[in-house]
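A.B. asks: one predicted model, sequence on top.
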Amino acid sequence: MHFDESGLLRRTDFGFELLGPGPAMHYASLHRRFDGIAVPTRHLLYVRIPDGTGTRESTSLAIDIEDAYFT
């Protein structure tokens, strides 16, 4: 997991089964506060190549969160 200087999650590396087994990079951004909790509202998933970098030309999965609440 990779965090920025303020402690917000920015990147997670992991394996995934979405497009077949393989390494992936999950980028989290556009953090907003909901009920006082910082939540990344944009999530982008890219395939990671063997040297540890990503192929950012093609997004494998994109999720944008518009609202959240905690109970």
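C.D. replies: Noted; the coordinates are in hand.
A.B. asks: when you work out contacts or count neighbours from here on, use the C-alpha atoms and nothing else.
C.D. replies: OK.
A.B. asks: max-length strand in this structure?
C.D. replies: Taking DSSP state E as the criterion, the chain has its longest strand at strand 22-34.
A.B. asks: residues making contact with that one?
C.D. replies: If you take CA atoms under 8 Å, 6 or more residues apart in numbering as the criterion, strand 22-34 is touched by 8-16, 38-49, 54, 67-70.
A.B. asks: now do 7 Å
C.D. replies: With contact meaning CA atoms under 7 Å, 6 or more residues apart in numbering, strand 22-34 is reached by 9-16, 38-48, 54, 68-69.
A.B. asks: ok, structure two:
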Amino acid sequence: MTYPEDIDTHSETQRYYFDDSGLLRRMDYQPAVNGDTPVAHYVSDEIEVGGLIVPTRRRIRIRQEDGTPDLSWTPITLDLADVRVR
């Protein structure tokens, strides 16, 4: 997907991957804030909060030149707990 310049995003062009049930599993993009390094951003471990499905685990990996993620290390990890909707 390509976003217009007036919408703030990680990068103008992003690719989304969904599973068979329609849940987002991965996003590929090149954030300008880190020098346009290509990344694969994985989301998982969903919980239901206030009727919303919220992924609680995020892992961001660097993508190699051929587009595959470098699985040897994970530079950014995020685990959410005690999620609430107001």
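C.D. replies: Noted; the coordinates are in hand. Bear in mind the structure is a predicted one, so any value in this text is a computation, not a measurement.
A.B. asks: TM-score of the superposed pair?
C.D. replies: TM-score for the superposed chains, counting by TM-score structural alignment, normalised by the length of the first structure: 0.89, backed by 70 aligned residues with a CA RMSD of 1.2 Å.
A.B. asks: for ChimeraX, write a command that selects the buried ones of the contacts of strand 22-34 of the first structure.
C.D. replies: A single ChimeraX command is used to select the members of those judged buried by 16 or more other CA atoms under 10 Å:
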select :9,10,11,13,39,40,41,42,43,44,45,46,47,48,54
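A.B. asks: after superposition, how close is the longest strand of the first structure to the second structure?
C.D. replies: Overlaying the second structure shows strand 22-34 of the first structure at a mean distance of 0.5 Å from the equivalent residues (mean CA distance after the TM-score superposition for the first structure).
A.B. asks: chain center to that strand: distance?
C.D. replies: Distance of strand 22-34 of the first structure from the chain centroid (CA atoms, centre = their mean, to the nearest Å) equals 2 Å.
A.B. asks: same deal with stretch 42-60 of the first structure?
C.D. replies: Relative to its chain's centre, stretch 42-60 of the first structure lies at 10 Å (CA atoms, centre = their mean).
A.B. asks: quick one on the thing from earlier: check which residues of the longest strand of the first structure are buried.
C.D. replies: Those would be 23-29, 31-32, for strand 22-34 of the first structure by 16+ other CA under 10 Å.
A.B. asks: how about those in a markdown table, adding distance to Ser60 of the first structure?
C.D. replies: Putting the buried residues of strand 22-34 of the first structure into a markdown table (distance: CA to CA, whole Å) gives the following:
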| residue | distance to Ser60 of the first structure |
| --- | --- |
| Pro23 | 12 |
| Ala24 | 9 |
| Met25 | 10 |
| His26 | 10 |
| Tyr27 | 12 |
| Ala28 | 14 |
| Ser29 | 16 |
| His31 | 21 |
| Arg32 | 23 |
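A.B. asks: tell me which two of the residues you listed sit farthest apart.
C.D. replies: Spanning the widest gap among the buried residues of strand 22-34 of the first structure are Pro23 and Arg32, at 27.8 Å by CA to CA.
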